[in-house]
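Peer 1: this one's sequence-less:
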């Protein structure tokens, strides 16, 4: 075997081996091309602490996993599956002799769930951790839990090309080892796009520029397979050969893409972001970067995470450019403005995707209390729990059910796994394989046909493609070929036969019920285009919908809107299947409702599936609690303005709000409209007892209900610190006006304040009252909270202006010593 040539990572291998000999965790930073992926696992094989156990290396991408395993095997003079093997979705090459297993993310999670002790495994290596895939974060959290509780001898090594190494090392409590790598300078250019040209359409022109300005191969980064095919059709590379590189290539095409051209020709490699750091590409001296990638994002229309085209981050841009500097000085053409600022770091996938799969893994593990570098967002977790309960994967207490464990083992989204797990026959499982492929993959329909909202149409087009027949709609052969292969893999996983050539139109919908029990839709009795969903929301069909007239639909994809969501894809079904699948979801309830027209309570007995009302009949109101519940429902519909407010009660509400701001130590409860609506049952319900209409509630009763929000000490504090009125020097008691967030206002005639050095204050003297000083005719003169300053600086001018206008009123030279009064001078004399 030829000795391997030196790589930059070789310089730090002794430090890494010494560190892992004394510490169970380590962080290794090494730029792309340093050799960490293929050198490190082999270097660890003979470590004494490994004691002949296996090494698992996690690779986020299938192509990279296969490539790394084959490269390491070849360096040992072997085929993949001997000392070095791999496991990816739908494929494995391992044997009893395998010591290094390169696995993709979901495979590692399954291995940990199946055997938490990881018997026979001595180390787990997390490669390309900087990509922050959800299953990488989950795998690390599970491995840390295993190490802490069951396997303190297990070694964990986190490796990355670009990484917040210091932060991660602190999180792991681990040494940080760095390899500088080897690179040459790369010239970065930002060539302008032409009018009407986008980054993808500019690629052929930019490739010609890169070929002319550099030597060696040109690597082009495109967002996905569709754009690669589009560019390949338009590209004329002259003597250069065009090569595609993406995760869906077969093994021979992958091997060709990762090897130099046998004839020595220059190559133009059209690649997805798999080429950023996951694989080694020989001969590249120039990079054309569109700045785009496809990454998972939560799609609220479908409830799934779907691939979306996004702008790359600054670390990704640096890695892509670095690909041009491996062999010598390189060139990178960036197809975005130089002024455009990229995100400085990669956001973890678990902050951007749907989390029902993650939550199901955690519940199966038996703990939500795992250590994540970035914890999953609480809102996403709560939404995932609702989905899993609807599927029957979690019980009401949030524990995983036996059915939940069955769907977890299938290794796809819990919704789709639930559909496959409930399939009752071989043919149903075969159809489920097709439906999983259709829902996981991209839409096969093109042009105007893509706007058709029938999911069963897409199945028929797929079936026609498979049978080499003409379809009833225009489908993309490329997309249909990928869907057909995906469905074949799922049939093998589900042990299903070949699917039928034709099916009843209800069959897809009947199966999809198990995946979308919360999106079952019943047609509105008076509007054929509107539906009520089982999750309580409304939905509507678009104007040209092919589903119009269907009494029942299951809706895999819809666009959420403020009132009625828009159905994007749906399938009709036989409602008899509902009781067979979900008998426990049917219930009878008696519900008090508020009739806006009569302003009174009506009670209905309803037959429901989840929140979908199937039948309703009005019954007599006999339960007092139903009356109260109905009236509270009316307040929620109409708003608090439906209650008998008076100005005094609104002022009470404002006083409470002000005092909460001024004296937070009192811990008074919130009494604003939003807070009152949120707890109607606590404060209003007792005062509605015995009433059947809102109009029966008097203002006095309503005031009692409001004031009961404060206990005795709170009421005393309110009256003392935010009084209704204050006594002014004239002896009169005048009312204050309160507004939340403002000091209280006191409108008062100027003469009533003679002799006072300072104006009144509230909140124990902390908040001066804002004085609206009035003329004898009650017209405003001045607004001030500083009465002393008014006497000193402004009074003389006011006196001069108003004395002649109001001669019967006192205008003393010295307001400090004058007698305050609200009467005229003549009456006083």
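Peer 2: Looks like it arrived, so ask away. Remember, predicted model here, so these are calculated numbers, not experimental data.
Peer 1: contacts, neighbours, all on C-alpha from now
Peer 2: Noted.
Peer 1: List the buried residues for the lengthiest helix in the chain?
Peer 2: Longest helix in the chain, counting residues (DSSP state H): helix 477-494. Going by neighbour count (16 or more other CA atoms under 10 Å), the buried part of helix 477-494 is 479, 480, 482, 483, 484, 486, 487, 488, 489, 490, 491, 494.
Peer 1: In those residues, find the pair that's most separated.
Peer 2: Greatest spacing in the buried residues of helix 477-494, by CA to CA: 479 and 494 (22.3 Å).
Peer 1: surely residue 44 meets residue 17?
Peer 2: Yes: taking contacts as CA atoms under 8 Å, residue 44 lies within contact range of residue 17: 7.1 Å.
Peer 1: try this one next to it:
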């Protein structure tokens, strides 16, 4: 290590890091924020023999951190960025032939491994800030470990983390060494300032910042969940402060261009203080000179994927304890500091220790496409710290098949290869490649830029064409225009390399869609499950091809369009609010989605008329493009299945239940309660789940609700049990019980247990309580008066005779003097008659 390099806590363990990578290939480095691992570790490894003139590639989760760390390392070497140290982030490349340390962001690393699994010319991969557990970091490490095992046994892998427990990741990497740096942080005082009840976060943040400006020295780093909150706090602060305060307010968030981000992290000019209003982008890997105070709102905005709706939406959640400690540590990087937390100390202790890894929460379509490109059929075959959820992978594969990226066997297609080469979500990539085929590359790239970023015309209605027009006239934000230009270049290159530019199939030039339909068609290529047809009625409600519903405000300019392609809607699973869409015609839909249109006879339950109907239909997903009656005979099994579907929708109450079938169902339910693994479930849910097994065979010829009265439900219920059980049911759960008078009385199988309602006089002389289920269950006796009113409920008949019978006799003898009330019921003769025996 050069003598002119700064003295940082990480320096104490650099020799251990070198030794671990010299004696083996993998290591884990745990070092707290401010230890200096991001800049000092790559520089320390430059002179190692195993490097042999090759590169070190270091993964940084965020572009801002990647640029800042590369600049800092280059500065320490006395060079410019792009010489020994360079960086490669989305749309920006500062590397040269002499670059030995290359700092990249996550998507770049995954693409490097995919393009060259042997990682030619790369000696080591460093995964910095791995505790953030981003999806691409998990995938990048999994691919790197597989490459190391199969192709590059000399490849060095170093995982660096500030808060993550190192042992599990070390186990994943072959039980490699774990090196710990104690770090050196200056003391940071913590002050808890929970906002007032119902107080919004923006005024609470402004109050805390003003308190810090008045009572603390140094600049301030304030953490807020997103751009909207930052903009509002910035406005409130500017109104509250004057030029005499000599305070610079500097927003810092991911959607800013690089120059604005760089300005935010520069030190304040002499005589000024700075208030940096930042998202979690400033949580790690950055040192902002002059920061001595942190004000943390305790919230962060994270993407959450809802499998039920197929939507990813940003949600505001409370930050974890680990995240809060990371933020707090920013105040003690250069000198003692203070951290204001806008929540209570008790609440802090109740927060989760760590945030959930992105792989557990995210849309897995991009990951699944990368896995298919890698050739992975079984996701569990890769080394994961957290294995992706199988159901989410299956759902992602369904989406990718609709996007033509995977074939029926789950293998990547030529379309999928082209899509994977583009730095956007697979949906947008499919739109861009199809747009290139149709000569609509510019519009497709503009839409991709629009849909990859925050809507800059949020209150202008849902019509995407307005946004495209603003972009064409140069009225969109500069960063979005730059994104469009970069995406256009990448698309053109991908199309050239993969020959995706000359039509489909026969080589003829594809038909151009009508100009009015172009935006809608492109959106439909990205979201084939969100093609919407307007429902009948005055409200702008749409049925979507994926089966969901969508709604537009009545005043929206798209509200009268018959067909829409929807790009953005909220997460409601049944009827979602449509935020961004474009119109298209049915003719255009049929022209360009012919391969997804299915035809055939559909037999289904008509809920309006309570009957099975058969129609010839042409459909795209859940949408019916054309329908006409079918006059030919329909297969009986299809009619029965449709009738079964109708019963599910109506519920079991539509069936002709009578006393016998209800009683049989109750007996079977009792036996299921005794032996759930042996006897069938008689609950509504259980019966509905298995209608095909027990009821459908009895629906032959039945196509209307009114015809259900023909069904013999008792016979259908008996079919749920086998022949042996049919022989046992009378013994285990008899329908009736013979009492001492010889009467056969029906047992009432209630949810709380079997009961036998019987007149008290008919039980005289009985010494045993009835028992069923091979004597395991006592039947509760409901002893009735001559007027059939309850006198006593008991499961201990002898105990009743010897106990409370005397009181019952005293009360009833005067009320029913003609009836028999013997002194000794155990010796008395049972009777059904009104008068006493022998009278």
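Peer 2: Great, that's in hand. Keep in mind that this is a model prediction, so the values were computed, not measured.
Peer 1: now for the longest helix of structure 1, which elements pack on it?
Peer 2: Applying 3 or more CA pairs under 8 Å, 6 or more residues apart in numbering; DSSP states H and E, one finds that helix 477-494 of structure 1 contacts helix 426-440, helix 455-466.
Peer 1: The longest one vs structure 2 - mean distance after superposition?
Peer 2: What it means is helix 426-440 of structure 1. Compared with structure 2 after the fit, helix 426-440 of structure 1 shows a mean deviation of 2.1 Å (mean CA distance after the TM-score superposition for structure 1).
Peer 1: Residue 158 of structure 2 in helix, strand or coil?
Peer 2: Assigned with DSSP: H, G, I helix; E, B strand; the rest coil, residue 158 of structure 2 falls in the strand class.
Peer 1: Identify the residues contacting it.
Peer 2: Applying CA atoms under 8 Å, 6 or more residues apart in numbering, one finds that residue 158 of structure 2 lies in contact with 26, 27, 28, 29, 124, 125, 126, 127.
Peer 1: which of the residues you listed line up with contacts in structure 1?
Peer 2: Retained in structure 1 by both residues aligned by TM-score structural alignment, their matches' CA atoms under 8 Å are the following of the contacts of residue 158 of structure 2: 26, 27, 28, 29, 124, 125, 126, 127.
Peer 1: Once you drop chain neighbours, what's closest to the equivalent of residue 675 of structure 2 over in structure 1?
Peer 2: Residue 675 of structure 2 maps onto residue 663 in structure 1, with residues paired by TM-score structural alignment. The shortest distance from residue 663 of structure 1 to any non-neighbouring residue, by CA to CA, 6 or more residues apart in numbering, is to residue 763 (7.4 Å).
Peer 1: ok, now residue 202 of structure 2?
Peer 2: Of all residues not flanking residue 202 of structure 2 in the chain, residue 233 sits nearest, at 5.5 Å (CA to CA, 6+ apart).
Peer 1: That neighbour sits in which helix or strand?
Peer 2: Assigned by DSSP states H and E, residue 233 of structure 2 belongs to helix 227-240.
Peer 1: hang on, the earlier thing: turn the kept ones among the contacts of residue 158 of structure 2 into TSV, columns for neighbour count, secondary structure and distance to residue 635 of structure 2.
Peer 2: Below are those laid out as TSV (neighbours: other CA atoms under 10 Å; DSSP: H, G, I helix; E, B strand; the rest coil; distance: CA to CA, whole Å):
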residue	neighbour count	secondary structure	distance to residue 635 of structure 2
26	25	strand	64
27	27	strand	65
28	25	strand	65
29	26	strand	67
124	25	strand	65
125	25	strand	62
126	23	strand	63
127	26	strand	61
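Peer 1: residues near residue 97 of structure 2, how many?
Peer 2: Residue 97 of structure 2 has 8 neighbours, counted by other CA atoms under 10 Å.
Peer 1: Residue 252 of structure 1 too?
Peer 2: Neighbour count for residue 252 of structure 1, taken as other CA under 10 Å: 8.
Peer 1: And for residue 52 of structure 2?
Peer 2: By other CA under 10 Å, the residues close to residue 52 of structure 2 number 12.
Peer 1: residues touching it, list them.
Peer 2: Applying CA under 8 Å, 6+ apart to residue 52 of structure 2 gives the contacts residue 123.
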